[in-house]
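[1] Predicted model and sequence below, questions to follow.
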Amino acid sequence: MDSLINIVLLSFLVVTAFAIIRMNDLFAVVMLSGIYGLLSASFFVAMDAVDVAFTEAAVGAGISTLLMLVVIAQTGRKEKTSRHKPLLALLIVLITGSLLVYSSFDMPHFGDAHAPIHEHTSPRYLNDSMEETGIPNVVTSVLASYRAFDTFGEVVVIFTAGLGILAILTIGRRKEDDDEIASINDSMHEQHLVIRIVAKILIPFILLFALYVQFHGDFGPGGGFQAGVIFAAAVILYTMLFGLSTARKVINQSFIKLIAATGVLLYGSVGIVSIMSGGNFFDYNVLASDPVAGQHLGILLIEWGVGCTVASVMIIIFFNFSGRLELHQRNERSKNREPS
């Protein structure tokens, strides 16, 4: 039965991938990409990788879809037909794919009980992580404790991406433009009254669920990455329904940038304090008199840092992409007002 489910999910993934390749409607491509993310999440659930499935659903099918919709609003819905034949690109893809397939022959067979990961790595984490870290969720103990340095690198990459977006897409705003856009949002209020009321009811629960995911990652699927994306999704939902100018009045952009940097600083500071306390970098055992209590404290702090940075960077990316769309619409209105 498990094999049948895997075959069906993989078949759907292949069909969706080919449909994405054949589509010229970018809106349909984004929707299919969201479906692909949900199918991938389902496949991870079938493989008992619930934490990975949670992340894929939140990022791949959730916030990525929202960001791509904002991009489409600026670039247009239809893909322009290209007359050139990308034979060189096709050749590179075929060579790269062949090398990847060839390298996979040296990997253990899927589900092989004698694979190194099953004979050495997994028993070490499954048997000893609870005693060493006191964390029931083995995935959290691995990501936040055993390979904390690697996770720190991922957080720095996310923070760097936010800096890149700020450097490339940040634009200036004028007060008269904000007033004009606010008036447009007010005129749209009656058209989307029901949706806005429902959103106002749902957003507090979404934020509460994000906090639950943040602080429940020790005991079940979740943690800073998933919680940060969910929290940002609530802010993005508010922005899409009530307008960017309104969201800017509610959410201070300077404060969001400060939170993004503070999250990375908090994460790195835990490692520095570990060294100053006589341990290794990200050795949480020295953070408290009891090693298990130190592990709990260290994981709590770095997960909080991850959540702050991820949520802030996602909001920064969306606000800057939306700002470019706002600039484009402003320019179009200016052109229409010019006398012919």
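    Received, thanks. Numbers count the residues shown, from 1 in each chain.
[2] make it CA atoms for all contacts and neighbour counts henceforth
    OK.
[3] tell me which strands and helices the helix or strand where residue 297 lies is in contact with?
    Residue 297 is part of helix 291-337, with elements assigned from DSSP states H and E. For helix 291-337, the helices and strands in contact under the criterion 3 or more CA pairs under 8 Å, 6 or more residues apart in numbering; DSSP states H and E are helix 64-75, helix 122-133, helix 148-169, helix 193-216, helix 224-242, helix 244-250, helix 253-276.
[4] Columns mean neighbour count and distance to residue 107 on top of these, output as CSV?
    Shown next, in CSV, are the helices and strands packed on helix 291-337 (neighbours: other CA atoms under 10 Å; distance: least, CA to CA, whole Å):
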stretch, mean neighbour count, distance to residue 107
helix 64-75, 17, 31
helix 122-133, 15, 17
helix 148-169, 16, 23
helix 193-216, 16, 34
helix 224-242, 23, 29
helix 244-250, 16, 49
helix 253-276, 18, 34
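[5] Below is structure B, check it against A:
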Amino acid sequence: MFTRNLLAVVMLTGIYGLLSACFFVVLDAVDVAFTEASVGAGISGLLMLAAITITGRKEAPKRHKPFLALFVVLVTGSMLIYGTLDMPYFGDPEAPVHQHVAPRYIHDSMEEVGVPNIVTSVLGSYRAFDTLGEVAVIFTAGIGVLSLLSLPRRRKKIKSEEATEEQMHERHMVVRIVSKALIPFILLFALYVQFHGDFGPGGGFQAGVIFAAAIILYTMLFGLDTAKKVFNPALIQLLAAVGLLLYACVGVVSMLNGANFLDYNVLADDPVSGQHIGILLIELGVGITVASVMLSIFFNFDGRRQAQAEIQAEKQQSEQEQKLKGEQDVSRTL
């Protein structure tokens, strides 16, 4: 809250996310812990570091005293605290959630959905429409970043810059070799999390973040231009929309078969098999959208940073040329 070193803020935020994941594990909320570890302590820190390369590592000094903002925060906080007075005490076994909601899912989800992981059955089936909204929010966030950080046209690399970049990579040869050995296993683990979310912790959100983290690691080690040759940014942006459309189309197919939106029972002759097919498809759509949006945001940040660095380098080169030309004119005059 008080430090002005943005790099320290990012590191502290990652530590906070990791500690929160540990708390969730202690509370037996393993799926939530998985999400917090991969998103809060993982991909968020990488995106913040990419943003810092554009904004700088130091926070700008405050030039005003936000008393109005402080007043709004205090009023809002007081109202929220007042609202919690009507809520049941934490851990109260007589709370309505423990009397009606949780027993309903625990006792009936296996028979109705047939998924051993109750969290997946709740997110993917019972409240699938809400999860669709979350995926839409992620997709909208990606569009917002792409709209705000439009990339200027980059000039072609000259040979000296390519040689400098190659020397930089040679200095990190050990890290590159170790990472090249680890990246396939990271991608394989992401696929495991994607398609094993029915039986254990995981799902599309976690798998998409892990998949994107592996590609971001590759980009950080081998450069943005090399990564773009392997992972086409235009195709990645298209996949972000494809994942969301895949999710929504499952609901449309359910309606065309005479059921409600995102009611998977009609996707197969056996309702439980239909639930499995529907959850598999919508989780695949979630993973594709999450991974694509995370990659698009990182590519945009990194591309913006490189473009600004090139513009600054061109400006410095132009100033040096003007200075040299001025010195030559002075010498000729003398």
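    All right, it came through fine. Nothing here was measured: the structure is a model prediction, and the numbers come from that model.
[6] what's the TM-score here?
    TM-score for the superposed pair, counting by TM-score structural alignment, normalised by the length of the second structure: 0.93. Supporting figures: 320 aligned residues with a CA RMSD of 1.3 Å.
[7] about what we covered before: of all the helices and strands packed on helix 291-337 of the first structure, which one comes closest to residue 47 of the first structure?
    Closest approach to residue 47 of the first structure among these is made by helix 122-133 (15.1 Å; CA to CA).
[8] list the helices and strands that closest one packs on?
    Using 3+ CA pairs under 8 Å, 6+ apart as the contact test, the elements touching helix 122-133 of the first structure are helix 138-141, helix 291-337.
[9] Now do the shortest one: which range of the second structure does it align onto?
    What that stands for is helix 138-141 of the first structure. Under the alignment (TM-score structural alignment), helix 138-141 of the first structure falls on residues 118-121 in the second structure.
[10] Please apply the same query to stretch 104-114 of the first structure.
    Under TM-score structural alignment, stretch 104-114 of the first structure corresponds to residues 84-94 of the second structure.
[11] Could you do stretch 60-73 of the first structure as well?
    So stretch 60-73 of the first structure is aligned with residues 40-53, judged by TM-score structural alignment.
[12] again with stretch 194-206 of the first structure
    With TM-score structural alignment as the criterion, stretch 194-206 of the first structure aligns to 174-186.
[13] with the first structure superposed, average distance for the matching stretch?
    Between stretch 174-186 of the second structure and its aligned partner residues in the first structure, the average distance after superposition works out to 0.6 Å, using mean CA distance after the TM-score superposition for the first structure.
[14] which other residues reach that stretch?
    Residues from elsewhere that reach stretch 174-186 of the second structure, judged by CA atoms under 8 Å, 6 or more residues apart in numbering: 169, 210-211, 214-215, 217-218, 221-222.
[15] how far apart are the helix holding residue 297 of the first structure and its match in the second structure?
    Mean deviation for helix 291-337 of the first structure: 0.5 Å (mean CA distance after the TM-score superposition for the first structure).
[16] quick check: angle from that helix to helix 224-242?
    Helix 291-337 of the first structure and helix 224-242 meet at an angle of 30 degrees, taking axes from the mean of the first three to the mean of the last three CA atoms, to 10 degrees as the criterion.
[17] what angle separates helix 291-337 of the first structure from helix 64-75?
    In terms of direction (the same axes, to 10 degrees), helix 291-337 of the first structure departs from helix 64-75 by 20 degrees.
[18] So which bit of the second structure is helix 291-337 of the first structure matched to?
    Under TM-score structural alignment, the match for helix 291-337 of the first structure in the second structure covers residues 271-317.
[19] gap between the match of stretch 194-206 of the first structure and the chain center?
    For stretch 174-186 of the second structure, the gap between its own C-alpha mean and the chain's C-alpha mean amounts to 21 Å (CA atoms, centre = their mean, to the nearest Å).
[20] distance of residue 15 of the first structure from residue 26 of the first structure?
    Note on residue 15 of the first structure: its distance to residue 26 of the first structure, by CA to CA, to the nearest Å, is 17 Å.
[21] what would the helices and strands packed on helix 291-337 of the first structure look like in a markdown table with distance to residue 289 of the first structure?
    As requested, these are arranged in a markdown table below (distance: least, CA to CA, whole Å):
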| stretch | distance to residue 289 of the first structure |
| --- | --- |
| helix 64-75 | 43 |
| helix 122-133 | 14 |
| helix 148-169 | 21 |
| helix 193-216 | 23 |
| helix 224-242 | 26 |
| helix 244-250 | 42 |
| helix 253-276 | 13 |
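[22] Out of the ones you listed, which gets nearest to residue 183 of the first structure?
    Shortest separation from residue 183 of the first structure across these is recorded for helix 244-250, at 10.0 Å, computed as CA to CA.
[23] Packing partners of the closest one?
    Packing contacts for helix 244-250 of the first structure, counted by 3+ CA pairs under 8 Å, 6+ apart, involve helix 175-188, helix 224-242, helix 291-337.
[24] swap the cut-off to 7 Å and go again
    Taking 3 or more CA pairs under 7 Å, 6 or more residues apart in numbering; DSSP states H and E as the contact definition, the neighbouring helices and strands of helix 244-250 of the first structure are helix 175-188.
[25] starting at the chain centroid, how far to the helix it packs on?
    Relative to its parent chain, helix 175-188 of the first structure has a centroid offset of 30 Å by CA atoms, centre = their mean.
[26] Repeat that for stretch 15-30 of the second structure.
    Mean C-alpha position of stretch 15-30 of the second structure versus that of the full chain (CA atoms, centre = their mean) differs by 19 Å.
[27] what residue is smack in the middle of the first structure?
    The central residue of the first structure, meaning the one whose C-alpha is nearest the mean C-alpha position (CA atoms, centre = their mean), is residue 59 at 4.0 Å.
[28] re earlier: can you tell me what sits against the match of stretch 60-73 of the first structure?
    By CA atoms under 7 Å, 6 or more residues apart in numbering, the surrounding residues in contact with stretch 40-53 of the second structure are 10, 14-15, 17-18, 209, 213, 298, 301-302, 305.
[29] ditto for stretch 218-231 of the first structure
    Contacts with stretch 218-231 of the first structure, where a contact means CA under 7 Å, 6+ apart, come from 50-51, 55, 58-59, 135-137, 140, 207, 210-211, 213-217, 303-304, 306-308, 310-311.
[30] which residue numbers in the second structure go with it?
    So stretch 218-231 of the first structure sits over residues 198-211 in the second structure, by TM-score structural alignment.
[31] so how far is the matching stretch from its chain's centroid?
    Counting by CA atoms, centre = their mean, stretch 198-211 of the second structure is centred 13 Å from the centre of its parent chain.
[32] Isn't residue 282 of the second structure up against residue 248?
    No - if you go by CA atoms under 7 Å, residue 282 of the second structure and residue 248 don't touch, sitting 8.2 Å apart.
[33] Residue 5 of the first structure corresponds to which position in the second structure?
    For residue 5 of the first structure, the aligned position in the second structure is a gap, per TM-score structural alignment.
[34] Cool, thanks, talk later.
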